[in-house]
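K.L.:
What follows is a predicted structure for the sequence shown.
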Amino acid sequence: MKNIKKVVSIIAVVIITIAGVYGYKLYRDIFGANTKFTENQVYVEIPTDSEFEDVKKIISPYIEDMDKFETTANKKSYPRNVKPGRFLLKKGMGSNAIINSLRQNVPVNLAFNNQERLEDFAGRIASQLECDSLSILNAFKDKQFLEDNGFTEENVLAVCIPNSYEYFWNTTAEKFRDKMAKEYRKFWTEERLAKAKAQNLTPIQVSILASIVHKETVKRDERPRVAGVYLNRLNQGMKLEADPTVIYAVKKNSGDFNQVIKRVLYKDLETNSPYNTYMYQGLPPGPIAMPDITALDAVLNPEKHEYIYFCASVTNFGYHEFAVTPLQHEVNRQKYVEWVNNQGIKR
């Protein structure tokens, strides 16, 4: 009887030991560190409609032991519940933590500004989200979307208000577009709408004029004064005669938006384009760039003055010299022409 008890005790110890070893191994496989990257953290992107085999290929550069990962994934039913998106992996994570992380889509902090065309904007967004630039372009040019929101292909860039936004990486082009439209409507508060009306402008016209102001000066504190000049011209029935619109017209007519034009020539003023405000009265048909909020607010809150003319300053670089009369302006212009010639700037 004693021998039987002894044997039973030995067997129990063996079972407990085996169970302990197995439990330890299982714990180590599931919870032990299973990453092999040196950075503190990395992001992985799982495309829409990916399967488990696709996920393994994507994360393999970051996983130390794929067998351990796969075992844990099966235990947690991950292969049947793969989610697309952008996911954060931290150094030293175990397989269990990795699986949990692959179920928590991390949003992208989307950034964009100063895009000259919808095509440029689409490319910028496509570099940050899963959707490609063509699908983004088509979404914004969709006739029903344009009609429902009061835009045209020429002015739809106005719907994109540069700011900081959060999007999930796998957001579709249509959902991205619709949220931009929602943010646009949110931007145009009753107060801003009232200010636009006071300037005899629609929100789209504010965006178009703000794009010119944005291009004219990078100095935010000067933008209200520049906006005031253009509003004075509009109110007096003058042509805007804005150099940035001529530059845009030259680029658009040539199809080359990569060219750098530092100096507007007399021949450029003859460019036949509705964007050439030396040739055509009023505002161009669409924004010549994506104005930031300071430029938009400059048009809504312009400086009140009598200036009609302005020219780049050669003593306070980055700013402009303003004038009320053509004679005053000509003095400033001659100083600028002389400086440009001395710098050897021909184009």
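P.N.:
Perfect, I can see it now.
K.L.:
Please make it C-alpha for all contacts and neighbour counts, starting now.
P.N.:
Will do.
K.L.:
and the gap between the nearest residue to Asp65 once chain neighbours are set aside and Asn232?
P.N.:
By the measure of CA to CA, 6 or more residues apart in numbering, the closest residue to Asp65 outside its immediate chain neighbours is Asn34, 6.3 Å from it. As defined by CA to CA, to the nearest Å, Asn34 lies at a distance of 67 Å from Asn232.
K.L.:
do the same with Ile308
P.N.:
Shown here: Ile308 relative to Asn232, a distance of 6 Å by CA to CA.
K.L.:
Tell me which residue is most central in the chain.
P.N.:
By CA atoms, centre = their mean, the mean C-alpha position of the chain lies nearest to Phe112, the distance being 2.5 Å.
K.L.:
show me where the protein has strands.
P.N.:
Chain-ordered strands for the chain, with DSSP state E as the definition, fall at 41-46, 85-90, 108-110, 165-167, 309-312, 320-323.
K.L.:
list the buried ones in the third one?
P.N.:
Neighbour counts using 16 or more other CA atoms under 10 Å place Val108, Leu110 of strand 108-110 among the buried residues.
K.L.:
Quick check: closest non-adjacent residue to Tyr307.
P.N.:
According to CA to CA, 6+ apart, the nearest residue to Tyr307 is Val324 (4.5 Å).
K.L.:
before we go on, here's another structure to hold up against the first:
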Amino acid sequence: MKRLILRLFLLLLVLAALAAGSIAWYAHRPLALQGETVDFTVPRGVGMRQAATLIESAGVGVDARLLTLLARITGRATSIKAGSYEVHAGLTPWQLILKLSSGDVTMGELLLVEGWTFRQVRQALESHPDLEPDSAGLSDAEILARIGASEKHLEGLFFPDTYLFDKRSGALALLQRAYEAMQARLERAWSERDPAVPLASPYEALILASIIEKETGRPQDRGLVASVFANRLRIGMRLQTDPTVIYGLGPDFDGRLRRIHLDTDHPWNTYTRAGLPPTPIAMPGEASLRAALQPDQSEFFYFVSRGDGSSEFSRDLAEHNRAVNRFIRNGGSR
């Protein structure tokens, strides 16, 4: 009887050794792939068994049962991370488990450009191949509510930058990040503002910064462009800036600003209305935020494009008219 028990015990040891050897062999054997690389996404809340089945169906040559067993034996089955992954030829099951448990996800990238309108932002988000277009079909009010914004208009609320994200994450999550980034920078710029700036709130600063963004042809002129608008606001002079008029015309604008456009009243026409327009007209960058709240000190009330990206600044209308005659007699003056 004792011999039988001993033989059974030895048999179990041999079987266990064989099983361990098989698992070890499997763990370090390169996986076959359907291509040079295979992409797959592990959704949130998915367990190891479901993830292994998903990976197998995506074209990675794993045995879902063996991969799950390997993850459980090594204590990593409960630590896999959701996200998008990319695997290359030569990867072993053990390396795959390490990738899953460390969250070594592949990242998508999106650039939001200074001076873009929200229409352009939305198009970039919803057409990006690596983002879920979960903002598609939502109204502006619904998007504002989803990202936790207290403002009533989406224009200008998002900070222009390059954003990295987990592939297959949602457009709304990226919008929320961009909104929070703008709020943080606006709050900091407002706290460091020149107390003499003629602005009553951070939102007014955002509006003015968006105008400065659209009016600045070269970075060196940004502070002086800001000073012209600040000087005009202080004395109640109309801003008379073309980009606000163009924004108010919307997508029907054909690229050619005419006299009738300047004379036709609407909320964003700073030729017919005093003060700031009701909303930003684009996304300002950090430099434009800083210029709006810390403008250069100047006596300038006018500027006109020289045609090379720079601007000519003037103190009074007579000086400005001479600059217009010199640089741009066919229009475009400020």
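P.N.:
That came through, no problem. None of the values given here were measured: they were computed from a predicted structure.
K.L.:
Overlay the chains and give the TM-score.
P.N.:
Here the superposed chains carry a TM-score of 0.74, computed using TM-score structural alignment, normalised by the length of structure 2; 307 aligned residues with a CA RMSD of 3.9 Å.
K.L.:
one step back: please tabulate the strands of structure 1 in JSON lines, including the columns distance to Pro244 of structure 1.
P.N.:
Shown next, in JSON lines, are those (distance: least, CA to CA, whole Å):
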{"stretch": "strand 41-46", "distance to Pro244 of structure 1": "40"}
{"stretch": "strand 85-90", "distance to Pro244 of structure 1": "39"}
{"stretch": "strand 108-110", "distance to Pro244 of structure 1": "27"}
{"stretch": "strand 165-167", "distance to Pro244 of structure 1": "28"}
{"stretch": "strand 309-312", "distance to Pro244 of structure 1": "13"}
{"stretch": "strand 320-323", "distance to Pro244 of structure 1": "15"}
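K.L.:
Which position in structure 1 pairs with Arg322 of structure 2?
P.N.:
When the structures are aligned by TM-score structural alignment, the residue of structure 1 matched to Arg322 of structure 2 is Val331.
K.L.:
can you count the residues close to its match?
P.N.:
For Val331 of structure 1, the neighbour count with other CA atoms under 10 Å is 12.
K.L.:
wait, what's in contact with it?
P.N.:
The neighbours of Val331 of structure 1, taking CA atoms under 8 Å, 6 or more residues apart in numbering as the test, come to nothing; the list is empty.
K.L.:
do the one 4 residues further on as well
P.N.:
Residues counted as contacts of Lys335 of structure 1 (CA under 8 Å, 6+ apart) are Val314.
K.L.:
now the residue nearest to the centre of structure 1: how far from Ile125 of structure 1?
P.N.:
Between Phe112 of structure 1 and Ile125 of structure 1 the distance, using CA to CA, works out to 8 Å.
K.L.:
cool, and Phe31 of structure 1?
P.N.:
37 Å.
K.L.:
now swap in Val55 of structure 1 and tell me
P.N.:
Using CA to CA, which is the criterion applied here, Val55 of structure 1 is 24 Å from Ile125 of structure 1.
K.L.:
Spit out the contact partners of whichever residue in structure 2 pairs up with Ile98 of structure 1.
P.N.:
Matched by TM-score structural alignment, Ile98 of structure 1 corresponds to Leu96 in structure 2. Listed by CA under 8 Å, 6+ apart, the contact set of Leu96 of structure 2 reads Val87.
K.L.:
how about 7 Å then?
P.N.:
Listed by CA atoms under 7 Å, 6 or more residues apart in numbering, the contact set of Leu96 of structure 2 is empty.
K.L.:
where do the helices sit along the stretch 101-250 of structure 2?
P.N.:
Assigned helices in the stretch 101-250 of structure 2, in chain order: 118-127, 140-146, 171-191, 202-215, 222-235, 242-249 (criterion: DSSP state H, counting those that start in this stretch).
K.L.:
I'm done for today, thanks for sticking with me.
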